[in-house]
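J.: Have a look at this prediction, sequence included:
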Amino acid sequence: MKFNPALVALTLGSFTIGLTEFSPMGLLPVIANDLGISIPTAGMVVTAYAFGVTIFAPAVTLAAGRMARNRLLVLLALLLTAGNLLAVLSPSYEVLLVARVLTALCQGTFFGVGALVAASLVPPNRQAGAVAAVFMGLTVANVAGVPAMTYLGEYSGWRVPFMVITALGLVSALALTRALPHIPTKGGVDAKAEIGVMLRRPVLAALGMTVMTSTGQFTVFTYVAPMLQNTTGVSAQMITLALVIVGLGMTVGNSLGGRAADKSLQVTLVVTLVSLIVLLIALKLVLTQLIPTLLLLFIWGGLCFALVPTMQMRVMRAAQNAPTLASSVNIGAFNLGNGLGAVVGGAVLNAGFDYPEIPLVSAAVFAIPLVFLLAQGAGARTQAHRYG
């Protein structure tokens, strides 16, 4: 894909949002020590953000329905900047929570509208690749940004990373202002029409698949560190390396998934889901061997994030007559799956099973959308044969 300043600005915005969402995970001990609270209490700054995204995505999208898309994206970047600045200045834990909720207002609508804008800036046969470019910022934030913010926080306190993210938010707003063309809403978003389209069966099915694929991913991802510790006995440094390897796989997979989805959404989804199921079964068998495990985790990260632009495009196409709300709600669906994946993995351990069983349960979760896709395809072929 040729250099596109607008896509670069959108990617920078998604990178800043990724840092905002994930950086606190590595800063929890520093935050807890500074504010005099427990680690679980500090963890609420992560939970508040995740659930905030799920709750606020549809409300913000509908409220801003008549605003030009370029102006909305700039406003969201400025709101993100203000929220992170409030976090920097937070005198207490309660104010920090408010700051996290404020920043959560941005993510669902930014990614939902940003994906639509990205797709509108390129020819139809490159739209999934453009959506993947927007989400690339999120994967880069996981690979490089979060470890860097964690390192910075350990040596300078948790407020300094938030200062850096605040500055990036301001740069993102300026880049979006300069790079995006004026994109009017063509009469505004019709809330009733958007809700009606989102409640149609194909759109709800696509959103449900997003939840399930995200759940399958985070069933494993949430427990990667303790899984490696308990099965391979690796050091903390090696776990960090493993997470970087997973992040690199996500970055590669996000790009390749977007290109493959431009050729065929259905084939990309089926092949990726089948590959994930086979790989997760293999992962269970090799978990005691470090090198094969790291190799499979790299491929696993790639396959998981190949699904991200693919699922986003599936929702956008299912809701093509009124895609704005559905596209934003799909980001909330990703976050809902994140939380559910942690619950599923925890339930496996609480039931008395060991860490090697988690990949098998994840494979079972991925099998649900795969069965749905195959059944849907078989139904479509039967109908075509009947009327053809």
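T.: Noted; the coordinates are in hand.

J.: make it CA atoms for all contacts and neighbour counts henceforth
T.: Fine.

J.: any idea which residue sits dead centre in this protein?
T.: Phe334 (5.9 Å; C-alpha atoms, centre = their mean).

J.: doesn't Gly216 make contact with that residue?
T.: No: the pair Phe334 and Gly216 does not pass the contact test of C-alpha atoms under 8 Å, sitting 10.9 Å apart.

J.: follow-up on the earlier one: who touches the residue nearest to the centre of the chain in this structure?
T.: By C-alpha atoms under 8 Å, 6 or more residues apart in numbering, the contact set of Phe334 is Thr210, Val211, Ser214.

J.: Presented hereafter is structure B, for comparison with structure A:
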Amino acid sequence: MTNASAALPADCAPPQDARLSPLTIALIELALAVGGFAIGTGEFAIMGLLPDVAASYGVTIPEAGHVISAYALGVVVGAPVIAALAAKLPRKTLLLILMSLFAGGNILSALAPQFLSFTALRFVTGLPHGAYFGVAALVAASMAPPHRRVRAVARVMLGLTIATLVGTPIATFLGQILSWRAAFMMVAAIGIICVLLIAIYLPKDQVAEGASMRRELGAFKRLQVWLSFAVAAIGFGGMFAIFSYIAKTTTDTAGLSVSMVAVVLALFGIGMNVGNVVGSRMADRSLNGTIGGMLAFNVLLMAIFSVTAHNPVMLYVCVFLTGCGFAACPAVQTRLMDVAADAQTLAAATMHSAFNIANALGAWLGGVVIAAGYGYGATGYVGSVLSALGLVVFLISIAVERRQAR
């Protein structure tokens, strides 16, 4: 499949209720995006509040960092497991359950009396993350015409990208002036708003004919699903290799003051939003061209990042453009949905498992080159290599696809 206008899988066809008005569709997408905003805020706010969490529980900051890993592990585990177990649930019901679990997990996280229980609750809170985004993407795509599917998915993902720019700073500020527990209560409140909006605006739907756990698990029998998963897990790792250490790159390599870290982070967030909007339009014209083009772009960009990281102006430019690399995310999400055929829910959800694997892989390899004495700027070389490997896997996927078509 070379573009988004090709035939859709049956499970991703437009909804039977053709009476949905543009306003209703917009309200549904808004409801789904609010959930993405809540998840994004909750996932990233903890990074700025680690010192407060550590002080509250009497642990070191590296030990407190385990809660980030616990959440990521919850995402990786929860996405495929929930998608398979919930195969016979209507999508509206599943979305309500997932966001309720997320909101409840954040409330209990805010009330956790001990560090061990807090860590366990972050794992539980991460479980619905991937499944929510996967199902939300399917719902958004089902309401859009074939040539606008990626833009519909991107509008849901906009909640996540806006969270990096707006939600996370607000939650971090609230946590610093009141308590880190207040920040989690704020995230829970946004999650509850999402539940109410979905309950009000998303029409009831019927379970797809023949839906079952066995059919969903059948996605793992398809080579293209594994290849698309690998593209995301490897190719996106470069972005996280740079982003995980961007604060130290800003101060130690570029020689900027600590106050400029917030500016650099804001540039990254702006880049993600620009990439999400522009990339979705590109992908609706050429899905595979957008994926391959952005991976190739990242290979070059991230190498330039390493060479020029000592220059503040180039650092600003490269960080913004690295954020723009998010442009490939809605495209890869849509491709996974396409190649999964009738196992839509599991395939869509596993995209976010892959995203968190990329997070862990990029951060780990970035740390390896830093520990080896190459400096924080060298994380760009790691990103360039990971992007190149992701591109190789993607080209293999396209070659296999064309051979099968013949």
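T.: Cool, the structure landed. Keep in mind it's a predicted model, so treat the numbers as computed, not measured.

J.: what does the residue nearest to the centre of the first structure align to in the second structure?
T.: Alignment note: Phe334 of the first structure maps to Phe355 in the second structure; criterion TM-score structural alignment.

J.: Throw the contacts of Phe334 of the first structure into TSV and include distance to Arg259 of the first structure, thanks.
T.: Output for the contacts of Phe334 of the first structure, formatted as TSV (distance: C-alpha to C-alpha, whole Å):
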residue	distance to Arg259 of the first structure
Thr210	19
Val211	22
Ser214	20
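
J.: now, which of those lie within strands?
T.: Among the contacts of Phe334 of the first structure, DSSP state E puts none in strands.

J.: Any chance of those residues in a markdown table with distance to Ala68 of the first structure and neighbour count as columns?
T.: Compiled in a markdown table, the contacts of Phe334 of the first structure are given as follows (distance: C-alpha to C-alpha, whole Å; neighbours: other C-alpha atoms under 10 Å):
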| residue | distance to Ala68 of the first structure | neighbour count |
| --- | --- | --- |
| Thr210 | 27 | 28 |
| Val211 | 29 | 25 |
| Ser214 | 31 | 27 |
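
J.: of all these, which comes closest to Arg381 of the first structure?
T.: Nearest to Arg381 of the first structure among the contacts of Phe334 of the first structure, counting by C-alpha to C-alpha, is Thr210 at 23.6 Å.

J.: from the contacts of Phe334 of the first structure, which is closest to Pro40 of the first structure?
T.: So of these, ranked by how close each gets to Pro40 of the first structure (C-alpha to C-alpha), first place is Ser214, at 23.5 Å.

J.: I'd like the distance between the equivalent of that closest one over in the second structure and Cys329 of the second structure.
T.: Mapped onto the second structure by TM-score structural alignment, Ser214 of the first structure lines up with Phe236. Noted for Phe236 of the second structure: a distance of 9 Å to Cys329 of the second structure, by C-alpha to C-alpha, to the nearest Å.

J.: ok, now Ala303 of the second structure?
T.: In terms of C-alpha to C-alpha, Ala303 of the second structure sits 21 Å off from Cys329 of the second structure.

J.: More neighbours: the two, which one.
T.: Legend: neighbour count by other C-alpha atoms under 10 Å for Ala303 of the second structure and Cys329, higher for Cys329 (28 against 21).

J.: What's the more buried one aligned with over in the first structure?
T.: That one, Cys329 of the second structure, aligns with Val308 by TM-score structural alignment.

J.: Please apply the same query to Asp338 of the second structure.
T.: Using TM-score structural alignment, Asp338 of the second structure lines up with Arg317 in the first structure.

J.: again with Leu158 of the second structure
T.: In the first structure, Leu158 of the second structure lands on Met136 (TM-score structural alignment).

J.: which other helices and strands contact the helix or strand containing its match?
T.: Secondary-structure assignment from DSSP states H and E places Met136 of the first structure in helix 127-140. Counting contacts by 3 or more C-alpha pairs under 8 Å, 6 or more residues apart in numbering; DSSP states H and E, helix 127-140 of the first structure is packed against helix 5-35, helix 93-120, helix 236-263, helix 290-318.

J.: how close does the residue nearest to Leu89 of the first structure when sequence neighbours are not counted sit to Met227 of the first structure?
T.: Once flanking residues are discounted, Leu89 of the first structure sits nearest to Arg159: 7.9 Å by C-alpha to C-alpha, 6 or more residues apart in numbering. Note on Arg159 of the first structure: its distance to Met227 of the first structure, by C-alpha to C-alpha, is 31 Å.
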